[in-house]
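Student: Give me the fold of what follows.
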Amino acid sequence: MTKFVFVTGGVVSSLGKGIAAASLAAILESRGLKVTMIKLDPYINVDPGTMSPFQHGEVFVTDDGAETDLDLGHYERFISTRMHKVNNFTTGQIYESVIRKERRGEYLGKTVQVIPHITNEIQNFIHRGAEGYDVALVEIGGTVGDIESLPFLEAARQLSLRAPENSTVFVHLTLVPYIASAGELKTKPTQHSVQKLREIGIYPDALLCRADRAIPDDERAKISLFSNVREDAVISVWDVDTIYKIPQMLHDQGLDTIVCNKLKLSPPKADLSIWSKLVYAIDHPEKEVSICMVGKYVDLTESYKSLIEAIRHAGIHTNCKVNIDFLDSEEMETTGTDQLAKYDAILVPGGFGKRGVEGKIATAQYAREHKVPYLGICLGMQVALIEFARHVAGLKNANSTEFDPDTENPVIALITEWQNRSGQLEQRTEKSDLGGTMRLGAQTCSIEPGTLAAEIYGNVVTERHRHRYEANNLYLDELKKAGLVISALTPTEKLCEIMELPKTGEHAHPWYMGVQYHPEFKSTPRDGHPLFTAFINAALANKEARAKGNNA
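Tutor: Reported below is the predicted structural model:
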C-alpha cells in the first residue's frame, strides 16, 4: 500500500516548496524506494496551458501531452519517475469532474457539496496518481490560509484519517525572515503559519524553515516549542547557489530518517554520491562560455525554467561554466543586433504572439550570417525558417500566419490553413478554443542520415511538443532547393521536426539548428541532454576559434 508525504507551504509563496519536495523524493529514491510525486494546484483553470508566463511561469509538458505546473519539471529532474497527466491536477479539473458526474446522475439526486463530494474527488485523484508506488509525495500549491487551498488541505486531512496507521506524513515549509534593521531572524511568521495549519486539523511532523542563512539552534528550539514539533524535525533550509545541493542539506539534518520512521519504513541508507558528483562538477568547471537567450519573457526567468536548467546540465556534462544573458527581442528591434557579437552562441526559445518576433528573426539572421552557433526551439525554429525564406530563398515578406494572417508567403501556418488546389495556396482560418488545440506530448521521428541531427541523436528522435503552428509543407521543397536541410519529419503528416544549415556549400555553417519540439523537458542533471551538450560544445569551439582568430 502506498504511503503519503504531504508537503504544504506557509507565509508566502515562491519559497521553493517544489524543490524541497523533489529533493526529499530524491533522497527516498536513493534509499531504494519507488517514489512518485503529485502537484495539487488551487487555481480554477483546468490547466496552465492558457495562462501567461508572466503570471504563472513555464508550462511543463509530459510525454502523454499534459500541460502542467513547472514543478513537475523539478520532479523529473530530481527523480527517475516520469510524470504524467495523473501527477498534476487543479481545482478546475476537480470541479469539472464532479459537475460531469452530477450531470450523469451519479450522485443519485443528492446535494453536491465541497464536503464530501469535492474532497472525495480530490482523494480519488491522489490515489489514482499514487497507485503502484511505495511513497507518493503530494505537494499542495498555495499557502495555508488561502481560501483556494482549503479543499485540498481538508482532503489531505481526511485521507490521513482514512489511511492505515503510519501511512501519512505532513511536512510544512515556511519562512523565517531575517530583519536587517533588527539584525535577527524572526520566528513569529512560522509560528502563525503552523497555528493556521493546526486549526484545520493538520499537525506537521517536520518543518522546513526557509531563510537566507542557516537557522541557529536557539531559534530552532523556539520554533519547536511554539509549533509543537520535535526540535530535530525543525529543518533549516538556507539559500544555496545551486538547487542540487538541497538533497544533501536535507539528508544531513535527517529529514529522510524522520519520514521513514514515521511511515515505519526501513530502507537501505541513502546513496547521494551522484548528487555530490554533480555539485562538484558545478563548483569546479574547467572551461567557460557565454551565450545569450533572446526571448520576450526575459524579466521572469521562471518562464524558461526547464531551458535554463537544461543549459546548466549541459555545462555539468562538458565541465563548463555557462554564463547566460537574457536579451529582450522586442528591444532588439530598435537597438539592432550588434550586441550579439560578444557571445559564443545564441539561443532563441519558444513563445506565443507577435511581440518581439522581428527581433528574433533578426537574431537568427545574425547567427546565420556571422557563423555563430544557433539553437532555435519551437518558435526559435520557426523564426529561423522565416529568416531563411526571406533572405536566402527570396520569398518576399515570408512570415507566419500567427503574426500576419494575410502574408503572401505563409511559410509557417496552422495545418488547417494550407491545402494545394491547382498549384495555388489557399488560406483557410478556423477559430477554436485556445486550450487543447496544440500538438502536445512525445512523438518519435526518423532522422535523415549524414545530418547534424544524426550526429547528435542517431537514427531516431523522441521529444515533447507544445505548439500550434507548423512549417508549411507546401514550401519545404522550395526551401530545400535554396539550401535548407530538413533533417527530420513526422512519420504521418511529414511535418518539419528539425531544420539545419549544411556544413559545406554556399550556405555552410559550423552549427545551426532549429527544432520544433521542446528538448529541455527531457534534460536531467544526471544525464544531461545530447542536443544541449552538442550546443555547448559548439559554443566552446566557436570561442576557441575566435580566440585563435584574434591572436593571428
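Student: CA atoms for contacts and neighbours, from now on please.
Tutor: Will do.
Student: what does stretch 215-235 rub up against?
Tutor: For stretch 215-235, the external contacting residues (C-alpha atoms under 8 Å, 6 or more residues apart in numbering) are 185, 187, 190-191, 194-195, 204-209, 236, 238, 250, 253-255, 258.
Student: please redo it, this time with the cut-off set to 10 Å
Tutor: If you take C-alpha atoms under 10 Å, 6 or more residues apart in numbering as the criterion, stretch 215-235 is touched by 171-173, 176, 178, 185-188, 190-195, 198, 203-210, 214, 236-238, 249-250, 252-255, 257-259.
Student: and this one, so I can compare the two:
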Amino acid sequence: MARYIFITGGVVSSLGKGLMAASLAALLQARGYRVRIRKFDPYLNVDPGTMSPHQHGEVYVTDDGAETDLDLGHYERFTGVASRQSDNITSGRIYKTIIERERRGDYLGATVQVIPHVTDAIKAFAQADTEDLDFVLCEIGGTVGDIESLPFVEAIRQLRNDLGRNQSVSVHLTLVPYIAAAGELKTKPTQHSVRELASLGVHADVIVCRSEKPLPASDRAKIALFCNVPASSVIPALDAKTIYGVPLQYHAEGLDVEVLKAFGIDVDSAPDLTRWEEIEDRVLNPEGEVTIGVVGKYMGVPDAYKSLTEALTHGGIANRVKVNIRWLDAELFEHGDEAEITAVLEPMHGILVPGGFGERGSEGKIAGVKFARERNVPFFGICLGMQMACIEGVRAGGITDASTTEFGPTEEPVVGMITEWMTSEGLQKREEGGDMGGTMRLGAYTAKLGGNSVVSSIYGSDEISERHRHRYEVNTAYKPVLEQGGLVFSGMSPDGSLPEIVERPDHPWFVGVQFHPELKSKPFEPHPLFASFIEAAVRQSRLV
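Tutor: Next up is the predicted model:
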C-alpha cells in the first residue's frame, strides 16, 4: 500500500512547493523507492488551458492530453515519471464532476455538501491509480488559510485518519523572513502558519523553512519548540545556485531522512545521488557559453516559457556549456527596420521562436525566421514557430500575402484550423466558435520521419512520439512552394496528412516542429532536438 506525503505551504505563495516536492521525490527515487507526485489546485478553472500565461505561466501537457499546472513539469524533470491526467485536479473540475452527478440523480436526492461529497471526491482523486507505488506526494496549491484551499486541507485531514499511523506524513513549507532593519530572521510567521494548519486538524511532521540567510540552530530549536516537532525536522531551505542542485541541498539538510523517520522507516544507507552531482557539476562548471535569442510574446512572465527555459539548459548540460537566453519581444521587431533587427539578432548564436497564440508579435517572429534563414544562424521553431517558418518560406517563394487563418480570413492560408483528426480513440472533430478549453490537438501523437532527414539522424529513429497543443496545422497544399525554396516536410503524421516537422537540409541547422519537445526534456536526459540545437549554436559561436 502506498504511503502519502502531503505538502502544504504557508505565509506567502511562490516559496517553491513544487520544486521541493520534486526534489524530495528525486531523493526517494535515489533510495530505490517508486514515486508519483500529484497537484491539487484550488482555483475554479476546470484546468489551466484557458488561463493567460501572464497570470498562470505555461500550461504543461501530458502524454494523455491533460492541460495541467506547470509544477507537473518540475515533477517530470526531476523524477522522469511521466505525468498523467490523474495527477492534477482543480476545484473547478471537482465541482463540475459533482454537479454533473447531482443532475443525473447519482446522489439519490441527498443534499450535496462540501463534506462529505467534495472531500470524498478529493480523497478519491488522491488514491486513484496508485498501484505499485511506494510513495505518493500530494502538493496542495495556495497558502494555508486561503478560503479556496480549505476543502483540500480538510480532505487530507480525513485521509490521514483513514490511512492510519505510519501511512502519511505532512510536510509544511514556510517563510522565515529576514528583517534588515533588525538584522534578524523572524520565526513568528512560521509559528503562526503551523498553528493555522494545526487548527484545521493537520499536524506538520516536517517543517521546511525558506530563508535568505542561514537558519541558526537557535532559531531551528525555537521553531521546533513552538511547532511541536524535533529540531532535526526543521529543515532550512536557502536559495541554490541552480535548481538542479536543490535535491543535493535538501539531502544535506536531512529532508529525506526526516520524512522517512516520520514514517517509522529505518534509514541505514545513503541515496545514490551520482546523477545529480554530475548535473550540478555540468551546470556550475561549463566549458563555454552560447547565447540564444528567443523571439516571443510573453516576455514579462518568466514562467510562461518554463519548460522551454529548462530544455535549453538541458541542451547546455548535454554540451557542457552555459546557455544565456536573451528574451526578445517580437512586437519590437515589427516596428524596427532591418538594420535595427540585425543589430539585435547578429550577436545570437541561435534563434528560437516558441509556441503561442494570437496575431500579436507574429510579424516580428517572421522577421526572426527570415534573419536566421538568410544569415545561416541555427533556427528552432516550436509549434507557432514552425508555422511562422512556413509562412516566411512561402513569402520568400513569392506569395507575399501568405498568412494563417488564426489571424483572420486570408486568400493564402498557409496555416489553417484543424477540424478533424484521428486518435487512438477514433475521429476527433472540432468546430470553429466552439468551447476554447480542451479543444486542441492535445497530448502525445506519433510522427514518421524521413529516412535521410536531419531530424531522423538527430533522433536516431524514423518514428517518434511527441506532445502537442495547438488548433492550427500547416496546409500541405503549399508543400511544392516550400520545397522549391528549400524547406522540406521531414516529419508527417502516420496517415501523411499533417506536417509535424520541417527542415532546411542546406542550412547549418534549421528545424521547425509542430509539437512541444521541451515538455519531454530532462536534465539527465536532454531532448535530442535541444541537445543538437545547442551543439549547432556552439559551432556558430566559433564563427562569430
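Student: Weed out the non-buried ones from the contacts of stretch 215-235 of the first structure.
Tutor: Neighbour counting over the contacts of stretch 215-235 of the first structure (16 or more other C-alpha atoms under 10 Å) leaves 171-173, 176, 178, 185-187, 190-195, 203-210, 236-238, 249-250, 253, 255, 257-259 as the buried ones.
Student: What residue in the second structure is paired with Thr437 of the first structure?
Tutor: Mapped onto the second structure by TM-score structural alignment, Thr437 of the first structure lines up with Thr439.
Student: Contacts only, for its match.
Tutor: 49, 428-431, 469-471 are the contacts of Thr439 of the second structure under C-alpha under 10 Å, 6+ apart.
Student: same check, this time on Asn45 of the second structure
Tutor: Applying C-alpha under 10 Å, 6+ apart, the residues near Asn45 of the second structure are 51, 90-93, 96, 437.
Student: Helices of the stretch 251-400 of the second structure, start to end?
Tutor: Residue ranges of the helices in the stretch 251-400 of the second structure, as given by DSSP state H, counting those that start in this stretch, are 255-262, 274-284, 306-319, 330-334, 338-345, 362-375, 384-396.
Student: Likewise for the stretch 51-200 of the second structure?
Tutor: Per DSSP H, counting those that start in this stretch, the stretch 51-200 of the second structure carries helices over the ranges 53-56, 71-79, 91-104, 119-127, 150-163, 188-199.
Student: The fifth one: average distance to aligned residues in the first structure?
Tutor: It stands for helix 150-163 of the second structure. Averaged over the aligned pairs, helix 150-163 of the second structure sits 0.4 Å from the first structure after superposition, using mean C-alpha distance after the TM-score superposition for the first structure.
Student: Can you point out the buried residues in that helix?
Tutor: For helix 150-163 of the second structure, burial by neighbour count (16+ other C-alpha under 10 Å) applies to 150-160.
Student: related to what we said a few turns ago, just the buried residues of the contacts of Asn45 of the second structure.
Tutor: Those of the contacts of Asn45 of the second structure that meet the buried threshold are 90-93, by 16+ other C-alpha under 10 Å.
Student: I'd like the residues you listed laid out as JSON lines, including distance to Trp509 of the second structure.
Tutor: Formatted as JSON lines, those follow (distance: C-alpha to C-alpha, whole Å):
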{"residue": "Thr90", "distance to Trp509 of the second structure": "41"}
{"residue": "Ser91", "distance to Trp509 of the second structure": "45"}
{"residue": "Gly92", "distance to Trp509 of the second structure": "44"}
{"residue": "Arg93", "distance to Trp509 of the second structure": "43"}
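Student: Give the equivalent position in the first structure for Met348 of the second structure.
Tutor: Met348 of the second structure maps onto Tyr343 in the first structure, by TM-score structural alignment.
Student: Just to check, that match is in contact with Lys543?
Tutor: Yes: using C-alpha atoms under 10 Å, Tyr343 of the first structure is in contact with Lys543, at 8.4 Å.
Student: joint contacts of those two?
Tutor: Counting by C-alpha under 10 Å, 6+ apart, the contacts common to Tyr343 of the first structure and Lys543 are 289-290, 372.
Student: quick one: which of those residues is most hemmed in?
Tutor: Neighbour counts for these, by other C-alpha atoms under 10 Å, peak at Val372, which reaches 24 neighbours.
Student: Return the residue of the first structure aligned against Phe530 of the second structure.
Tutor: Mapped onto the first structure by TM-score structural alignment, Phe530 of the second structure lines up with Phe532.
Student: Alright, I will stop here.
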